[in-house]
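>>> below is the sequence, then the predicted model.
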Amino acid sequence: MTDLPKPFDRSRIGILVVEDEPLLLMDAVDMIEDAGFTVYGAAHAAQALALLERHDDIRILFTDIDMPGTMDGLKLAHAVRERWPPVSIIVTSGHVRVETGQLPEHGVFLSKPYRPTSVVDAIDVLARDLPH
């Protein structure tokens, strides 16, 4: 007998996408919405933190590393891990290669350019492990 993945309702799982490039943000939000998830978009860390405070359905953070402001995506990922420990984290970058030790505990790194299916697959893996 094989272990089947737990079924889950994607629409009940909030994904927060943080990307400072407007077209990339729009593409990522559309791609993840098309997969059936509830998606919130932020252009920088301060906006992302405000969304996390307002929306308790956010279960996964998908953030770029390179962002303007006082907090880049890696610092944001660590801040989210500390303040919202149940939120799963995916970090992405096209400029920086991140080692596992630089990520928050249980964080995942995806290199840009990424395939849309890679992002949705990574989200699905994390979502299956969330309490439903």
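Sure, I can see it.

>>> hey, let's count contacts and neighbours off CA atoms from now on
Noted.

>>> in three-state terms, how would V96 be classified?
V96 falls in the coil class when you classify it by DSSP: H, G, I helix; E, B strand; the rest coil.

>>> how much space between it and L110?
11 Å (CA to CA, to the nearest Å).

>>> quick one, which of the two is more surrounded?
Higher neighbour count among V96 and L110: L110, with 20 against 11, using other CA atoms under 10 Å.

>>> now the helices for the chain?
When secondary structure is read from DSSP state H, the chain shows helices at 22-34, 45-54, 73-83, 116-128.

>>> can you pull the buried residues of the last one?
By neighbour count, with 16 or more other CA atoms under 10 Å as the criterion, the buried positions of helix 116-128 are 119-120, 123-124, 126-127.

>>> now do that helix against helix 22-34, angle only.
60 degrees (axes from the mean of the first three to the mean of the last three CA atoms, to 10 degrees).

>>> below is structure B, check it against A:
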Amino acid sequence: MKPRGPILNRPVILLVEDEPLVRLVHVEILRDDRFWVVEAQDADEAFELMRTRPDIKVVVTDVDMPGSINGFEFARLVRQGWPGIGIVVTSGKMRPQPGDLPDGAIFVPKPTSAAQLTAHIRSFLGADMGPDQG
């Protein structure tokens, strides 16, 4: 396992994915691109993290996950409660219909390349990406 390194000056990304293998791959992609990643397997766990981690800058969420709400509803609630957080919604099974995504959210179909995923995340960060990050 790779050393995690200091969190200082690294944007914090919340990854919400219920499939352990997919989550592991996405965590590695994001860490390789110098993001600090916190993980949740469903919306309930993600909301708990968001309430306790004001440093989260971007949420990456799958659509199809266990629990009472799916990723589209989770994304809408994130936009309402945390309007400054970037939102990337992913799915390999469904595409958003009109009204599914909140304003400003990005949909990324699976499978996606590491470069595409990180580019979408970086599009939300702007000035939060320091000169040594990227």
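Perfect, I can see it now. Please read all numbers here as calculations on a predicted model, not as lab measurements.

>>> most packed of the helices of the first structure?
helix 73-83 (a mean of 19; mean count of other CA atoms under 10 Å).

>>> I'd like to know which elements that one is packed against.
helix 45-54, strand 58-64, strand 88-93 (3 or more CA pairs under 8 Å, 6 or more residues apart in numbering; DSSP states H and E).

>>> show me what the first one is packed against.
Put plainly, it is helix 45-54 of the first structure. strand 14-18, strand 38-42, helix 73-83.

>>> quick one, which of those is nearest to I65 of the first structure?
Closest to I65 of the first structure of these, according to CA to CA: helix 73-83, at 3.8 Å.

>>> quick one: that closest one to the second structure mean distance?
Compared with the second structure after fitting, helix 73-83 of the first structure deviates on average by 0.6 Å (mean CA distance after the TM-score superposition for the first structure).

>>> which residues are in contact with the residue nearest the centre of the second structure?
In the second structure, the centroid-proximal residue (CA atoms, centre = their mean) is V60; its distance is 1.7 Å. By CA atoms under 8 Å, 6 or more residues apart in numbering, V60 of the second structure lies in contact with 13-16, 87-90.

>>> nearest to T52 of the second structure, of those residues?
Nearest to T52 of the second structure among the contacts of V60 of the second structure, with distances taken as CA to CA, is L14, at 12.1 Å.

>>> what is the burial count for the closest one?
23.

>>> that one touches E39, doesn't it?
Yes - counting by CA atoms under 8 Å, L14 of the second structure does reach E39; the two are 5.8 Å apart.
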